[in-house]
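[1] Provided below for reference: sequence and predicted model.
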Amino acid sequence: MLYEITLHDICFARNENDKYIFKNLNIHISRDNGIIIILGSSGLGKSTLLYLLNGFLLAESGFVRVNEIEIKKGVNFDFNKFRTTMCSLMFQHYPLVNWLTCEENLLLVTANMDKINYYLDYLDVLGIKNKYPPNISFGQRQRVSLIQILLAETGIKLLDEPTSALGNDNKYNIIELIKKNSVVNNNLIIIATHDRDICGYANETYKIQNQNVKKIK
């Protein structure tokens, strides 16, 4: 499937009197799979960009178009369906349901236990599947949250700092898994990160600067 993503003349500020995070932002992405990395330091708008793509935030002007779906103020459509069938988001703080075990959190996404156990084993968190999120480390929580998104039946996956809590071994293991997922499942995966070490895995790389986003690879 070919994914077409357009951000057209996007202007966005957090509050009415705040400085713009993005001003007259224009991007067009056309791919059938692969990894796209959005680079930027803290506070420049990496998370904001993902939220705009997912419809959690709406721009003051301009529009976001994901394939045939246009996201802008004044246009109503089923955001929940969009987020569960087209464009899912892994939040930076990795929210899981605290009163469900890690396995039960994953079962919210799929009933396929073979896939669940494969991902848990690959990311070395099989031993915590019966534990509750408050009783595991932040890095483990991050990996379980990533598995949720990889298991989701969405073609576009937005990942907010998916390697920030991990050491190098786990970091590269995760990026290898994400790369494999994008090819095998024909997924387009957009990663917001400050980590330049993983840019070598990207098919395209963009950098946030001067209230805009510039392609650098």
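    Yep, that arrived. Numbering: from 1, shown residues only.

[2] contacts, neighbours, all on C-alpha from now
    Noted.

[3] three-state assignment of the residue nearest to Leu52 when sequence neighbours are not counted?
    Spatially, and ignoring its direct neighbours in sequence, Leu52 is nearest to Leu58 (5.9 Å; CA to CA, 6 or more residues apart in numbering). For Leu58, the assignment made with DSSP: H, G, I helix; E, B strand; the rest coil gives coil.

[4] wait, Leu120 touches Asn130, no?
    No: using CA atoms under 8 Å, Leu120 is not in contact with Asn130, being 11.5 Å away.

[5] what about these two, which has more around it?
    Leu120 (21 against 12; other CA atoms under 10 Å).

[6] list the buried residues in the particular helix or strand that has that one in it.
    Element membership of Leu120, judged by DSSP states H and E, is helix 113-122. For helix 113-122, a neighbour-count test (16 or more other CA atoms under 10 Å) marks Ile116, Tyr119, Leu120 as buried.

[7] now stretch 43-53
    Leu44, Gly45, Lys46, Ser47, Thr48, Leu49, Leu50, Tyr51, Leu52, Leu53.

[8] put this next to the previous one:
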Amino acid sequence: MIKIAIKKELFGVSQKMELDVNLDIKSGIFLALAGQSGSGKTTLLRCLAGLEKSSGEIVVDDEIWQNDRLFLAPQKRCIGFVFQDYALFENLSVEQNLLFVQKDRALCDKLLKMLDLSNLKARYPAKLSGGQKQRVALGRAMMRRPKLLLLDEPLSALDPTLRTKLQDEILKVHSEFGTTTILVSHNPSEIYKMANLMIELENGKIVKNGDPKHILLKTQGSQKFVFSGTLLSLEKLDSIYIATVSIGQQITQIALDEQDGLKVGDKVNVSTKAFNLNLSKG
């Protein structure tokens, strides 16, 4: 069991706010953290890792990492941290990057094989693709057999095909090692596929907590689906308006009877009702 009960003052997008998280989660779970930029997701990860100080308590499998008398340094916490920018040692080969963490060649070889890196073990980061670098970063994080694997949007810079492949790699490692994994992601399909628990933060507070399927599939009234997107343009054509909306990696157009106060740049929801597409502010 992992107990998190911490508070920390921080600056949000437009004002000061307090990160205030009180949460108990089962060990071995895959947790996804969602929420707008500036809601406190990355700060929460950094507090768990000991990279930032907060008040309160963190207990992992009965081991106290933090309370009002104790604060374990990051190197004394059994964590693996994968950043968006890889943070590899450029002067070390793939194999050396993993062995730098721990001189366990058997574990290194196992991870290289699991992550399809065995043929690249002598290569240096400058000669790797983005997806290969991310697999090295994941392998290096797992060299400590961490109790907590913290993933801060590690796949956001990758193309959709490679992103899907890396999702599979992360799930394979998570299952093999039985670690507790916490992933920060803005991608609903990624959260739906990977996580068995989802938490959404808003202004530093938990506003949603539960099964990703129930949270992400929740609709209103008789709507059959709801997708979030961004309004790219709104043009009048005869007696109707044509709204162009970006949803994930795709762009679609919707015919509207009225402008309804919409303006370019608005976050919007696209939904169906009685087989018609509806568009409303998000």
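    Thanks, I have the structure now. Worth saying up front: this structure is predicted, and the values here are computed from it rather than measured.

[9] can you redo the buried residues of stretch 43-53 of structure 1 as CSV with secondary structure?
    Formatted as CSV, those follow (three-state DSSP):
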residue, secondary structure
Leu44, coil
Gly45, coil
Lys46, helix
Ser47, helix
Thr48, helix
Leu49, helix
Leu50, helix
Tyr51, helix
Leu52, helix
Leu53, helix
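
[10] quick one: which of those residues is nearest His28 of structure 1?
    Leu53 (12.0 Å; CA to CA).

[11] counterpart of the closest one over in structure 2?
    When structure 2 is aligned by TM-score structural alignment, Leu53 of structure 1 is paired with Leu48.

[12] so how far does the lengthiest helix in structure 2 sit from its counterpart in structure 1?
    Of all segments of type helix in structure 2, defined using DSSP state H, the longest is helix 160-177. By mean CA distance after the TM-score superposition for structure 1, the fitted helix 160-177 of structure 2 averages 2.6 Å away from its aligned residues in structure 1.

[13] and that helix, which stretch of structure 1?
    By TM-score structural alignment, helix 160-177 of structure 2 lines up with residues 168-185 in structure 1.

[14] now do the strands in the stretch 51-200 of structure 2.
    55-60, 63-66, 79-82, 148-152, 180-184, 197-202 (DSSP state E, counting those that start in this stretch).

[15] give me the residues contacting the match of helix 160-177 of structure 2.
    Asn33, Gly34, Ile35, Leu123, Leu150, Thr163, Asn187, Leu188, Ile189, Ile198, Tyr201 (CA atoms under 8 Å, 6 or more residues apart in numbering).

[16] how close does the residue mapped onto Leu148 of structure 2 from structure 1 get to Leu188 of structure 1?
    Counting by TM-score structural alignment, Leu148 of structure 2 lines up with Ile156 in structure 1. Relative to Leu188 of structure 1, Ile156 of structure 1 is positioned 5 Å away (CA to CA, to the nearest Å).

[17] equivalent analysis for Tyr3 of structure 1, please.
    Relative to Leu188 of structure 1, and taking CA to CA, Tyr3 of structure 1 is found at 7 Å.

[18] neighbour-wise, which of the two wins?
    Leu188 (26 against 19).

[19] list the contacts for that one?
    Per CA under 8 Å, 6+ apart, neighbours of Leu188 of structure 1: Tyr3, Arg31, Asp32, Asn33, Gly34, Ile35, Ile36, Gly155, Ile156, Lys157, Ser182.

[20] recalculate using a threshold of 7 Å.
    Leu188 of structure 1 makes contact with Asp32, Asn33, Gly34, Ile35, Gly155, Ile156, Lys157, Ser182, according to CA atoms under 7 Å, 6 or more residues apart in numbering.

[21] can I get the buried residues of helix 113-122 of structure 1 in CSV including distance to Asn76 of structure 1?
    Formatted as CSV, the buried residues of helix 113-122 of structure 1 follow (distance: CA to CA, whole Å):
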residue, distance to Asn76 of structure 1
Ile116, 34
Tyr119, 36
Leu120, 37
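
[22] of the residues you listed, which is the nearest to Cys11 of structure 1?
    Tyr119 (38.5 Å).

[23] residues near the equivalent of Asn105 of structure 1 over in structure 2, how many?
    In structure 2, the residue paired with Asn105 of structure 1 is Asn97, using TM-score structural alignment. Neighbour count for Asn97 of structure 2, taken as other CA under 10 Å: 23.

[24] distance of Asn97 of structure 2 from Phe81 of structure 2?
    14 Å.

[25] same check on Asp168 of structure 2?
    18 Å.

[26] when these two are compared, which one has more neighbours?
    Set Asp168 of structure 2 next to Phe81 and count neighbours by other CA under 10 Å: Phe81 wins out with 22 against 14.

[27] so what's the aligned partner of that one in structure 1 closest to, chain neighbours aside?
    Phe81 of structure 2 maps onto Leu89 in structure 1, with residues paired by TM-score structural alignment. Once flanking residues are discounted, Leu89 of structure 1 sits nearest to Leu158: 4.7 Å by CA to CA, 6+ apart.

[28] appreciated, that's everything.
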